[in-house]
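In: the sequence isn't on hand, but the structure is:
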């Protein structure tokens, strides 16, 4: 297949996804300190089809998070796969298969510096898609200090990181 054909197919898939209202809403870039935990709040809109004149949501069968891959499908290595029993325990899926795709990463490591993307898969191919924008995660090895005050006016100082 020529490059032009691949680009045309990709463009068509993107337009089809937009036409049926499916998509993924990612947070802005996320930065965390090495060894800390970050949460990537995420929501998605599953595909719907007309069934006897009613809009019916296509049933999601699998959800996947992967690093640095545009489509995150087939044999792409993943950090979380709902069908795998071998997910890295540092990556905890806090979502579901209907609208929430939040991912929590604990004990951040330099290898977590990546763009992570979420993929939904369904038996009906019209319901399978990847949120191609993704969320950029940056890991810093420097300590941070957070200073805040509570309702009583007391000051709370939290230090985190390796220093």
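Out: Sure thing, it's come through. Please read all numbers here as calculations on a predicted model, not as lab measurements.

In: going by C-alpha atoms from here, please, whenever you check contacts or count neighbours.
Out: Will do.

In: what's next to stretch 58-72, contact-wise?
Out: Outside stretch 58-72, the residues that touch it by Cα atoms under 8 Å, 6 or more residues apart in numbering are 46-49, 76-83, 97-98, 114-124, 127-128, 130, 132.

In: off-centre distance for it?
Out: Taking Cα atoms, centre = their mean, to the nearest Å, the mean C-alpha location of stretch 58-72 is offset from the chain mean by 8 Å.

In: show me where this structure has helices.
Out: Ranges of helices in the chain, per DSSP state H, are 3-19.

In: how much space separates the residue sitting nearest the centre point of the chain from residue 81?
Out: Most central in the chain under Cα atoms, centre = their mean is residue 118, positioned 3.8 Å from the mean C-alpha point. Going from residue 118 to residue 81 by Cα to Cα, to the nearest Å gives 10 Å.

In: before we go on, here's another structure to hold up against the first:
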């Protein structure tokens, strides 16, 4: 009984080592891209970072790396740096261990798209990009009014849920009155005043003002 158990344990150990060895060997032949996050909602006018890491077979040298959203023709991928819609708003940063970060500044609602990373080796024939990419949604701020005359609520509305879960700042007649959630109840405002909102850390990006006259 003891010998049988020992044999099973030995066989199990050999199997684990074998599978680990296979994984290591296969890892040397994998082309892949892994995105840090696959969905981001960011504020119009702000900046955003999209990042990924990539692997490639040993023996190759990576010569070209870039992010893109557009393919104009077969194998004709356009780097964001060469895209006139992003001129002067895009930077790339190579990180350690094959990491890559894309930064887009002065975000526009038209920047809402799926961003993918692509790399090419020294032969120019091995090209790879990761799926599904990063889905970026860009939203502005808008104050919406709900409820009746006595129980109105102001809501700082966005078209998607901001990824960084910010604190909202409320302004009355251009002056800060409260840091709160995205909603402001009726006991916090009065008639004949205008209200706008922003998110903490980007107070320069106000919503259009709404008058409760």
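Out: Yep, it's here. These figures come from a predicted structure and were not determined experimentally.

In: what does residue 36 of the first structure correspond to in the second structure?
Out: Taking TM-score structural alignment for the superposition, residue 36 of the first structure sits opposite residue 46 in the second structure.

In: make that residue 20 of the first structure, sorry
Out: In the second structure, the residue matched to residue 20 of the first structure (TM-score structural alignment) is residue 29.

In: how many other residues sit next to its match?
Out: Residue 29 of the second structure: 13 surrounding residues under other Cα atoms under 10 Å.

In: that one reaches residue 58, doesn't it?
Out: Yes - judged on Cα atoms under 8 Å, residue 29 of the second structure makes contact with residue 58 at a distance of 7.0 Å.

In: return the distance of stretch 17-33 of the first structure from the chain's centre.
Out: How far stretch 17-33 of the first structure lies from its chain's middle: 7 Å, per Cα atoms, centre = their mean.

In: if you could redo that for stretch 115-128 of the second structure, that was the one I meant.
Out: 22 Å.

In: list the buried residues for that stretch?
Out: Neighbour counts over stretch 115-128 of the second structure (16 or more other Cα atoms under 10 Å) mark 115-121, 128 as buried.

In: what of stretch 43-54 of the second structure?
Out: For stretch 43-54 of the second structure, a neighbour-count test (16+ other Cα under 10 Å) marks 43-45, 48, 50-54 as buried.

In: can you tell me which two in the buried residues of stretch 115-128 of the second structure are farthest apart?
Out: Farthest pair in these (Cα to Cα) is 115 and 121. Separation: 20.6 Å.

In: distance check, residue 129 of the first structure against residue 123 of the first structure.
Out: Residue 129 of the first structure sits 12 Å away from residue 123 of the first structure, taking Cα to Cα as the criterion.

In: correction: the previous question concerned residue 10 of the first structure.
Out: Relative to residue 123 of the first structure, and taking Cα to Cα, residue 10 of the first structure is found at 20 Å.

In: now do the contacts for the nearest residue to the match of residue 20 of the first structure once chain neighbours are set aside.
Out: Nearest residue to residue 29 of the second structure, sequence neighbours excluded (Cα to Cα, 6 or more residues apart in numbering): residue 57, at 4.2 Å. Residues near residue 57 of the second structure by Cα under 8 Å, 6+ apart: 27-31.
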